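J.: give me a model of this one.
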Amino acid sequence: MKIGSKSLAGAVAGAALLGAVSVIPAHAAEGWFESHIDSWRVQNESRRWWDNNDTWDYTGIYFAGCEADGGDGFRFADLRLWKVVDGAPDRDKGNERNYCGWVDYGDPNSRGNYYFELTDVSSGSFLSVDYVKVAW
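T.: Below you'll find the model as predicted:
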């Protein structure tokens, strides 16, 4: 079977588009926000977001452009997901290691306010991330 130059060009363009779209997972249908991180230390927290739990989508955090101030550079950041509980300690929803990509926490299966906290950074004291996407 012979592929014409237009068909080949279309196939290559389609593959490139598919690759570009799949870089940042968009599985979460209920909501999302984008941000960045400048010089975070351990125990710094993200903004809060409300999850109605209208869908069974996972809660995920995506990082791109990660830097740490230590001599070994960035290797990972440990992030803990929390659910806000008024009048009581916030509920721990799990810790995930982010290697400057996407991490999923599963379906929190509970409506409420959520945030994430930096619990460890691989090298140094400060974490900076050019692009952060949180989706739920």
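
J.: every contact and neighbour count from this point should use C-alpha atoms.
T.: Fine.

J.: and the residue nearest the centre of this protein?
T.: Closest residue to the average C-alpha location of the chain: I61 at 1.6 Å, with C-alpha atoms, centre = their mean.

J.: the structure of the following sequence is requested for comparison with the preceding one:
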Amino acid sequence: MQVGRRAVGIVTASVALGFIGVIPAHAEGSRTTYISGWHINNESSRWTDNDIDGANTSVQFSGCSTDSDNGFNDAGITLYKDVFGPDEDHGTRSNRCNTSTWGSQSSGDYYFTLSSLTYGGTLYVKKVVIRY
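T.: I've put the predicted structure just below:
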């Protein structure tokens, strides 16, 4: 009886350790915020990507609206790396109240700006999730 319990314990431990190896990697960091009353060229707060995991940098919008009768259609958002001198432009993505991705970025401080709106002049986003 003792041998049977020991064998069950070894099998259970082996299975548990096997599952540890298949746990997906998580992004180095993320933050959740919102946008209230943004205009063209408004900037997000900065975040630091230490580039320890190779995760893609992304910005996810949900609950988007503008001050236009036409509602929300599209916002252009541009990712910048904060450096001495002019900040590095890492490209603009069209966000249709979904997720915009820039790929894995080198270590540094980053932020994004509102570069365009299809309709209206003021952007509101109920939930913004930044992953890096």
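
J.: let me see the TM-score of these two.
T.: Superposed pair, TM-score by TM-score structural alignment, normalised by the length of the second structure: 0.79. Supporting alignment: 109 aligned residues with a C-alpha RMSD of 1.4 Å.

J.: thinking again about what came up before, which of the helices or strands spans the residue nearest to the centre of the first structure?
T.: strand 60-68 (DSSP states H and E).

J.: now do the strands in the second structure.
T.: Along the second structure, counting by DSSP state E, strands occupy 30-38, 47-49, 56-66, 75-82, 88-95, 99-104, 108-117, 123-131.

J.: make TSV from those strands and add distance to R5 of the second structure to it.
T.: TSV is the format used below for the strands of the second structure (distance: least, C-alpha to C-alpha, whole Å):
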stretch	distance to R5 of the second structure
strand 30-38	44
strand 47-49	48
strand 56-66	46
strand 75-82	57
strand 88-95	57
strand 99-104	48
strand 108-117	53
strand 123-131	45
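
J.: highest mean neighbour count out of the ones you listed?
T.: strand 75-82 (a mean of 21; mean count of other C-alpha atoms under 10 Å).

J.: in the second structure, what residue corresponds to the residue nearest to the centre of the first structure?
T.: Aligning on TM-score structural alignment places I61 of the first structure opposite V59 in the second structure.

J.: now do the contacts for that match.
T.: T99, S100, T101, V128, V129, I130, R131 (C-alpha atoms under 8 Å, 6 or more residues apart in numbering).

J.: same question, L81 of the first structure
T.: D92, K93, G94, N95, Y105, Y114, Y115, F116, E117.

J.: look up the closest residue to the corresponding residue of the second structure for it, ignoring the ones flanking it.
T.: When the second structure is aligned by TM-score structural alignment, L81 of the first structure is paired with L79. Leaving aside its sequence neighbours, L79 of the second structure sits nearest to F112 (C-alpha to C-alpha, 6 or more residues apart in numbering; 4.4 Å).

J.: trace that neighbour over to the first structure, please.
T.: For F112 of the second structure, the aligned position in the first structure is F116, judged by TM-score structural alignment.

J.: residues contacting that match?
T.: With the criterion set at C-alpha under 8 Å, 6+ apart, F116 of the first structure makes contact with E45, S46, R47, L79, R80, L81, W82.

J.: how does it look with 10 Å?
T.: With contact taken as C-alpha atoms under 10 Å, 6 or more residues apart in numbering, F116 of the first structure is in contact with 43-49, 61, 78-83, 92-95, 134.

J.: now flag whichever of the contacts of V59 of the second structure is closest to V3 of the second structure.
T.: Distance to V3 of the second structure, by C-alpha to C-alpha, is smallest for R131 among the contacts of V59 of the second structure, at 49.0 Å.

J.: pretty sure the closest one contacts D51?
T.: No - judged on C-alpha atoms under 10 Å, R131 of the second structure makes no contact with D51 at a distance of 12.0 Å.

J.: what touches both of the two?
T.: A27, E28.

J.: how about the nearest residue to the alignment partner in the second structure of V129 of the first structure, chain neighbours excluded?
T.: Under the alignment (TM-score structural alignment), V129 of the first structure maps onto V125 of the second structure. Nearest residue to V125 of the second structure, sequence neighbours excluded (C-alpha to C-alpha, 6+ apart): C64, at 4.4 Å.
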